[in-house]
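Q: A structural model of the following input is requested.
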Amino acid sequence: MEWKGPREWAIERDSVKNKKRYTERWGYDLDIVDMTTKKRYAHEWRESWEKVDTIRNAFRKYPKAEWFWWLDLNTFIMEPSYSLQSHIFNQLSKNTYRDINDYNPLNISHPFTQPYLDDESRSPVGDGKPESIHLIIPQDCAGFNLGSFFIRRSEWSDRLLDVWWDPVAYEQRHMEWEHKEQDALEYLYESHPWIRSHVAFIPQRKINSFPTGACDENGEDLRIHYHETDRDFVVNMAGCEWGRDCWGEMYAFRQLSNYLNRNPWEKFKDAISDKVRGWLRKPKPEN
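A: All right, here's what the predicted structure looks like:
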């Protein structure tokens, strides 16, 4: 509800332009959600929880779509040459993991061990089939991160979104959930076998790399932080509004992406320029 300054407008402009170019390149549909009216007039406004309702609206708006990708505004697609099919979905089992013990910053006990549950609910990988994956989320140093995640259209997803948005749970627990909808999803995953058996995790740097200013209490983490040499797909300036420069980070990554994705002619020109600059910098021989 605050006025946007030039830097906020610049972040929004660059982020939206980045997503538009990517979706136009690969033939995906892009749905940009403007929350200002909803925030002003909704009887109950839950900051960031609205993504649950937004996803349900997208299900109705795009009835033929199978997978939906949520991206926060402070994200930037670094490698537009990666399609989602080649990067993730063509080898979904290889690119995801079902057993949270592979990386478990929340120390969630997994799998369930109660004897009254079926074999699938007590398995660390559910049924092990990629067809049963309906939610794909990365984890950062503190647990689930929903700045970039995928959800599949299904009856399971409809049920999850209903429970996730449940106002009764919200009213009872929202003061305990510091990270809001992320904490709520963690609670549901930890408590409900029917949810856990259809969730898969994806290495964070596959779809949601962080800059070094985020999750850096223990220094740089190869599982979390962006690496230029590995050409990470997406970078998420998570938490930049808390003591960091959102626009500075967005601008730096935009410039880096442009540099890394130069065409052959641009690379040739840059090579010539570098050589010329090198010659000019050489010390002249003394007479």
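
Q: CA only for contacts and neighbour counts going forward, please
A: OK.

Q: contacting residues around residue 235?
A: 75, 76, 77, 78, 207, 208, 209, 210, 211, 226, 253 (C-alpha atoms under 8 Å, 6 or more residues apart in numbering).

Q: the fourth one contacts residue 228, correct?
A: Same thing as residue 78. No: in this structure, residue 78 is not within contact of residue 228 by C-alpha atoms under 8 Å, at 9.6 Å.

Q: neighbour count: the two, which is higher?
A: residue 78 (23 against 12; other C-alpha atoms under 10 Å).

Q: for residue 60, see how far away that one is.
A: 30 Å (C-alpha to C-alpha, to the nearest Å).

Q: let's compare: structure for the following, please.
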Amino acid sequence: MHFALPPRKTSRPPPYLPRTSRLPGLRKTRAKLFALAGLVFLTFIYLLTRSDSGWHAVPSPRVPKGDPPVVLVTVLDASRYNGAYLETVKRNRLQYAEKHGYKTLLAKIGDYDLGGSPFSWARVVAMLDALTKFPDARYIWFLDASGFIMNPNIKIEDDIMQPAKLDEMMKRDLPVVPPDSIIKTFSHLKGQDVDLVLTQDKEGLTSSSVILRNGEWARFFLQTWFGPLYRSYAFQKAETHALEHIVQWHPTILSRLAIVDQRVLNSYVKGKQEELYRDGDFVIGFPDCADSGPEACESQSRPFVQAWQNAFAST
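A: Sure thing, here's the model as predicted:
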């Protein structure tokens, strides 16, 4: 019996003949891809615009409108200053703010829960409070109760925070904590990039007069400063030494900091020559007067009360 053998595969395949149906198939495939891409795009637009879809675009940072231009913040501590002195401080702040269309936040120590931290930390919470109550303010200026505004003609937004002014005034490549801190202010920083303005005295950074540009960075900075770790640490000068720490070890904060001459923002009634108040200076401070008792600040400031009142009356 004989069986038919299957045909052998030739080693010479037949010549390639193009399939006439390939081009229409390719066109169909491309058409399907375009249709799918269009469907994905329309679905994305639909989800983006539907109010109830649960999809939310990432919001742009909120830009304050500058209304008011400045909020002047002072914390009043009746345990450290007598009543007559605090009333004078209030009048000083209110008259200055009224002249320039600013707002004030005159807080009391008892207004805030500091979680057992020293009362001096209230200045940080008060600035956070100002950001919440005045979301469209352009600047927050904290001025400690141990000082008076002496020159009512100086405006924060024009005479200090205006970028060209800051370019002239800021101290570049300066040790943050004098005299020989290895951490220095940025040498290439421009006025338009500054969000925090401070001064130094002979001991280091001061937190008794601070200007902060409102924005997301300002809230980040204040929340960092008020962090529980820093409040729990036994810094000798509480919030002031905490401020020095975060400025030196957080480049994100140092990169927005300008240090200006003390007499620009925070002259002293006594101290080194470069610290001393002169006629025409913006502010006069009575550092540590409250440490000598509730009556001491009133006593030290008395010679200057009539001077600032006369200056305000003449403008």
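
Q: fetch the TM-score of the aligned pair.
A: With the length set by TM-score structural alignment, normalised by the length of structure 1, the two chains reach a TM-score of 0.74; 235 aligned residues with a C-alpha RMSD of 2.5 Å.

Q: and the contacts of residue 235 of structure 1, which two are furthest apart?
A: 207 and 253 (15.0 Å; C-alpha to C-alpha).

Q: who's more crowded, those two?
A: Set side by side, residue 207 of structure 1 and residue 253 show more neighbours around residue 207, with 24 against 21, by other C-alpha under 10 Å.

Q: surely the more buried one and residue 234 touch.
A: Yes: using C-alpha under 8 Å, residue 207 of structure 1 is in contact with residue 234, at 5.3 Å.

Q: which bit of structure 2 covers stretch 67-80 of structure 1?
A: Counting by TM-score structural alignment, stretch 67-80 of structure 1 pairs with residues 139-152 of structure 2.

Q: the stretch 151-300 of structure 2: helices as residue ranges?
A: 163-169, 216-225, 228-232, 238-249, 251-254, 262-265, 296-313 (DSSP state H, counting those that start in this stretch).

Q: what are the buried residues along stretch 202-212 of structure 2?
A: Judged by neighbour count (16 or more other C-alpha atoms under 10 Å), stretch 202-212 of structure 2 contains these buried residues: 204, 205, 206, 207, 208, 209, 210, 211, 212.

Q: which one is residue 123 of structure 1 nearest to, not counting chain neighbours?
A: Spatial nearest neighbour of residue 123 of structure 1, chain neighbours left out: residue 111 (6.1 Å); criterion: C-alpha to C-alpha, 6 or more residues apart in numbering.

Q: so that neighbour makes contact with residue 190?
A: No: judged on C-alpha under 8 Å, residue 111 of structure 1 makes no contact with residue 190 at a distance of 9.7 Å.

Q: higher neighbour count, these two?
A: residue 111 (20 against 16).

Q: could you check how many residues crowd around the nearest residue to residue 235 of structure 2 once chain neighbours are set aside?
A: Nearest non-adjacent residue to residue 235 of structure 2, counting by C-alpha to C-alpha, 6+ apart: residue 241, 6.0 Å away. As a burial measure, residue 241 of structure 2 scores 18 neighbours (other C-alpha under 10 Å).

Q: which position in structure 1 pairs with residue 241 of structure 2?
A: Match for residue 241 of structure 2 (TM-score structural alignment): residue 183.

Q: secondary structure element for whatever residue of structure 1 lines up with residue 112 of structure 2?
A: In structure 1, residue 112 of structure 2 lines up with residue 38, judged by TM-score structural alignment. Residue 38 of structure 1 belongs to helix 36-41 when assigned by DSSP states H and E.

Q: how about residues contacting the helix or strand following that helix?
A: Counting by DSSP H and E, the next helix or strand C-terminal to helix 36-41 of structure 1 is helix 50-61. Contacts to helix 50-61 of structure 1, defined as C-alpha under 8 Å, 6+ apart, come from residues 31, 33, 65, 68, 153, 158, 161, 164, 165.

Q: do stretch 226-235 of structure 2 as well
A: 117, 121, 124, 125, 238, 239, 241, 242.

Q: how about that stretch: buried residues?
A: 226, 230, 231.

Q: need those in JSON lines (columns: distance to residue 73 of structure 2).
A: Shown next, in JSON lines, are the buried residues of stretch 226-235 of structure 2 (distance: C-alpha to C-alpha, whole Å):
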{"residue": "226", "distance to residue 73 of structure 2": "17"}
{"residue": "230", "distance to residue 73 of structure 2": "22"}
{"residue": "231", "distance to residue 73 of structure 2": "21"}
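
Q: in a helix, that's where residue 75 of structure 2 is, yeah?
A: No: Residue 75 of structure 2 is assigned strand when assessed by DSSP: H, G, I helix; E, B strand; the rest coil, not a helix.

Q: for residue 255 of structure 1, give its distance to residue 34 of structure 1.
A: 27 Å.
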